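I'll drop the sequence and a predicted model, then ask my questions.
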Amino acid sequence: MSFKITPDLITLQVYCDRNVPEVGALLTLEKFSGGQSNPSFKLTTTTGELVLRRQPLGHLLKSAHAVDREYKVIRALQSSNVPVPKAIHLCTDKEVIGSQFFIMSFVTGDIFWNAALATLDERPCFGESPNSKRAKIYDQMNLALVNLHRINPQDVGLAGFGRPGNYFARQLDRWTKQYIAAKTEENHNAEFLIKWLGENLPDDDGLISIVHGDFRLDNMIFSQDSQDLCAILDWELSTLGHPYADLAYQCMQLRLPANMGNVPGLGGVYREELGIPSEEDYVALYCERIGIDKIDNWQFYIAFSFFRLLSIVQGVVKRGKDGNASNPKALELEHLLTPLSNLAVRAIKEDY
C-alpha cells in the first residue's frame, strides 16, 4: 500500500473514531510550512484545532524521527513547570498512514525565527520597550531550561528514557555514524572535528537530566501580549543526558552569523543594543539558577554542538537528495555544510 505525506482524512477519521473519538469529526488537515524533520499538520475538527505530527516517509536512519519518544516525554511533562502542548494520542501502527504519528493540542502564540527578534520593533509597545520584551524572552528560555534540568526523571516516569554511561561519548558515536551514513560530499573539517572531539572527550561527571535535544528559539511558542513561554515543541531528540548539551546547543545556535539565511544567529550582532544577554551572561545566569559556579570544558560542548547540528543538516540534505524530505527546500541547506564545519573548528580555539 502506498502512502502520501499528507494523511488521508477519511482513513484518519476511521482510526480516530475507533481509538480517540474525543477529537470529533475531522474537517481539514494542513501541513505547517516550517520544520525540516517530522512533518506536522494543523488538524481542524469539530472540537477545535489540534496538531498531528508524523514520521517522514521513506528510509529512516536508526533512532531518527522518534515520534514515540517525543510523545512520551511530552506526556510525562504535562504536570511539570515546563510548558508543553497537551498530549492526546499516539499511534504506533504504521499501516494507518504509513508511519507512526501522534496528536497533541494546538498552542496559539508567536514563533520567532530570527534570534535578534527584530519583529518586536514593529509592534505597539504598550509601555514596554522592544528591548525589555527581547530580554524577557531570553530570560524565559533560560528559566525553562533550568526547570527542565531540575526535574528528576524518575518522578515523571522517565527513569528508563536514556542509557547509562558517558552521554557525550554515546552522542559522539551516534552523530558520527549518522553523519557518515548521510554524507554527500567530502568535508575535511568535519573529519578533523570528529577526531578532535574523540581525543578531547571530558570525563563523565555523573550529571544527568532530561535534555530536550533541540533547544532553540524557533522550537518555542510565546504569548503574543506578555511574551510568556507557552510551549516548547519538537522533542524528538529528547533523552536522558548531560544538561550542558542543551545549554551549549542553544548558545552555539546564537553564534551562527546573523546573515546565515536558514538559521540566522546573533554572530556580528551587538546584543547589548537589543537587550539580549551575551553568551557569557546567559551561561552565568543558568549557572546561578542551577546552583553551580561555572562550566568547565565549554569549548568541547560548543564544538560538539556544531558537529551535531552539522550532522542534522547533513541528514536533511541527504533526504532531500533521496526525495523523501519533509520540506521541499531541504536541498537549500546544502550550502550550510561547509560554514558549519568551519565554525566548529573555530570554536575549538575560542571561549565565550
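Perfect, I can see it now.

When you work out contacts or count neighbours from here on, use the C-alpha atoms and nothing else.
OK.

how deep is residue 260 tucked in, by neighbour count?
14 (other C-alpha atoms under 10 Å).

Surely it is in a helix?
No - assessed by DSSP: H, G, I helix; E, B strand; the rest coil, residue 260 does not belong to a helix; its assignment is coil.

What is the longest helix along the chain packed up against?
Ranked by residue count and defined by DSSP state H, the top helix of the chain is helix 298-322. Counting by 3 or more C-alpha pairs under 8 Å, 6 or more residues apart in numbering; DSSP states H and E, the packing neighbours recorded for helix 298-322 are helix 167-182, helix 188-199, helix 243-255, helix 337-347.

here comes the other one, which I'd like you to weigh against the first:
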Amino acid sequence: MSERQQQFSGTGEVRTGQEIDPARLEAWMTENVEGYAGPLTIRQFNGGQSNPTYKLVTPKQNYVLRRKPPGVLLPSAHAVDREYRVITALHAQGFPAPRTFGLCKDDAVIGTWFYIMDCVDGRVIWDATFPDATPDTRAAYFDAMNQTIADLHMIDVDKAGLTDFGKPGNYFARQIARWSRQYIEDPDAGRVPSMDKLVEWLPNNIPVGDEISVVHGDYRCDNMIFHPSEPKVLAVLDWELSTIGHPLADFSYHLMMYRMPPTGTTGLVGNDLKALGIPSEDEYVAAYCRRTGRTGIPDLDFYVAYNMFRLAGIIHGIRGRVVRGTAANAHARKTAEGVEMLADLAWAQAQKVGA
C-alpha cells in the first residue's frame, strides 16, 4: 500500500474543531432527507484537504456529508452549494456523480453550509500507478478514466441545466486572474519566485480559440470511486472547483500526472509505464482526442504550465490555511510544502514554449 493510500484511505474519529452536533444534524435530515431513519453515527474521512467530509452511518443507508470548513474563508472558496448543484445535474444526465439528498445553507445547523449525498460503495485509489493492479487491468483503469472525462466534456451544458453555472468564454484569462489574485491576496502563505514569474507570463501567452464544457477542475484518480473489483468508474467526487470552462484546461490538469513526480502527488514520473501497462502520454492524449472528435491538442505545454500554476495556487491556499489554523486535513502541512516544487515545475513547462 502506498504512503498516500495509507494516509488518506478510510475514516476516523471526527477531528478537533470540526465536530458536528449529531442531534441538530439528525433533526435536519429527518426534515429534509427523504427516507432518513436514525440512529446516526458520524465518522470523518481521512482524505480531503479543502472541504471536511464525513461518513454518516445509519441502519438502512450510509450517506456522505460535505461542508465548508469552520473559520475565516477566502471569497468564493469552499462553494459546497456549487458542488451540490453540479452533482445533482450530472447525475440526472447519467454521468457517474453521486445522488444528492439535500443542501443546507443555515449555519445554525452544524456551523457551516453542507450537503448530503449518497455513499457510493467502492474503492478510492490514491496512487496513479494503481499498485494493486496487473498490467492489463492498469490499462483498463486508465481507459475508464479517459472515457469518463471525455464523457463529461461531451455533455450538453444547456440540456444539463448548467448554462449559467459559469461565465462562457475567456476561461484561461479569468482563471489565471482568479488564481493570481488569490495567491497575491493570501500574504500568510508567503511569496514564491516562480509563481511571481507565472503571474506575469501566463496572461500574455494564452492560445487563441475557445470552447465550452462542464469542467471538473480537479480530475484525478483519487477523486473517483472505482468498482470494488473491476476497472470501472462508479462516481466522480470533489466538484468544488467545477464550472463552465475550457475542456482542454480540465483534460490537461488530469494529464499533469505524466509530468509530476510521485512524491506527495499522483504523479507518474520515474515509473516504467510500459512495464506497468500504463499508456504513454501521447497514447492517452490520442484516446481522449478520438473520443471527443479532435485531431490533436496544440499548445499542450501552455495548458500544463497553467494547470501546474493553478495547482500551486491551490496548495498555496492550503499553506495559508495551515498558518491560520483552519486546514481541514491532518496532512495539510506536508502538502503545503509542495508549493515551490510545483511552481518551479510550472515555470519549466512555460519555458518549453519560450518563457
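Sure, I can see it. This one's a predicted model, so the numbers in the text were calculated from it and none came from an experiment.

Please work out the TM-score for the two chains.
Overlay of the two chains. TM-score (TM-score structural alignment, normalised by the length of the first structure): 0.92; 337 aligned residues with a C-alpha RMSD of 1.5 Å.

coming back round to it: of the helices and strands packed on helix 298-322 of the first structure, which is nearest residue 3 of the first structure?
helix 167-182 (23.9 Å; C-alpha to C-alpha).

The closest one versus helix 298-322: what angle between them?
Between helix 167-182 of the first structure and helix 298-322, the angle comes out at 30 degrees (axes from the mean of the first three to the mean of the last three C-alpha atoms, to 10 degrees).

picking that back up, just the helices and strands packed on helix 298-322 of the first structure: most buried one?
The highest average neighbour count among those, using mean count of other C-alpha atoms under 10 Å, belongs to helix 243-255 at a mean of 22.

In the second structure, which residue range corresponds to that helix?
Mapping helix 243-255 of the first structure onto the second structure (TM-score structural alignment) gives residues 247-259.

And the helices and strands packed on helix 298-322 of the first structure: which comes nearest residue 34 of the first structure?
Distance to residue 34 of the first structure, taken as C-alpha to C-alpha, is lowest for helix 243-255 among these, at 17.3 Å.

Can you give the contact residues for the next helix or strand along the chain from the closest one?
Going down the chain from helix 243-255 of the first structure, the next helix or strand is helix 271-274, by DSSP states H and E. Contacting residues not belonging to helix 271-274 of the first structure are listed as 116, 130, 131, 134, 277, 278 [C-alpha atoms under 8 Å, 6 or more residues apart in numbering].

What sits closest to the counterpart of residue 168 of the first structure in the second structure if chain neighbours are left out?
Alignment note (TM-score structural alignment): residue 168 of the first structure maps to residue 172 of the second structure. Nearest-residue entry for residue 172 of the second structure: residue 206, 7.0 Å, with adjacent residues in sequence omitted and distances by C-alpha to C-alpha, 6 or more residues apart in numbering.

Surely that neighbour touches residue 174?
No - using C-alpha atoms under 8 Å, residue 206 of the second structure is not in contact with residue 174; the gap is 11.1 Å.

So for the residue sitting nearest the centre point of the second structure, what's the nearest residue that isn't a sequence neighbour?
In the second structure, the residue lying closest to the centroid (C-alpha atoms, centre = their mean) is residue 218, at 2.9 Å. Nearest residue to residue 218 of the second structure, sequence neighbours excluded (C-alpha to C-alpha, 6+ apart): residue 241, at 6.8 Å.

so what's that neighbour up against?
Residue 241 of the second structure touches 83, 216, 217, 218, counting by C-alpha under 8 Å, 6+ apart.

What of residue 65 of the second structure?
Taking C-alpha under 8 Å, 6+ apart, we find residue 65 of the second structure in contact with 53, 54, 55, 56, 114, 115, 116, 117.
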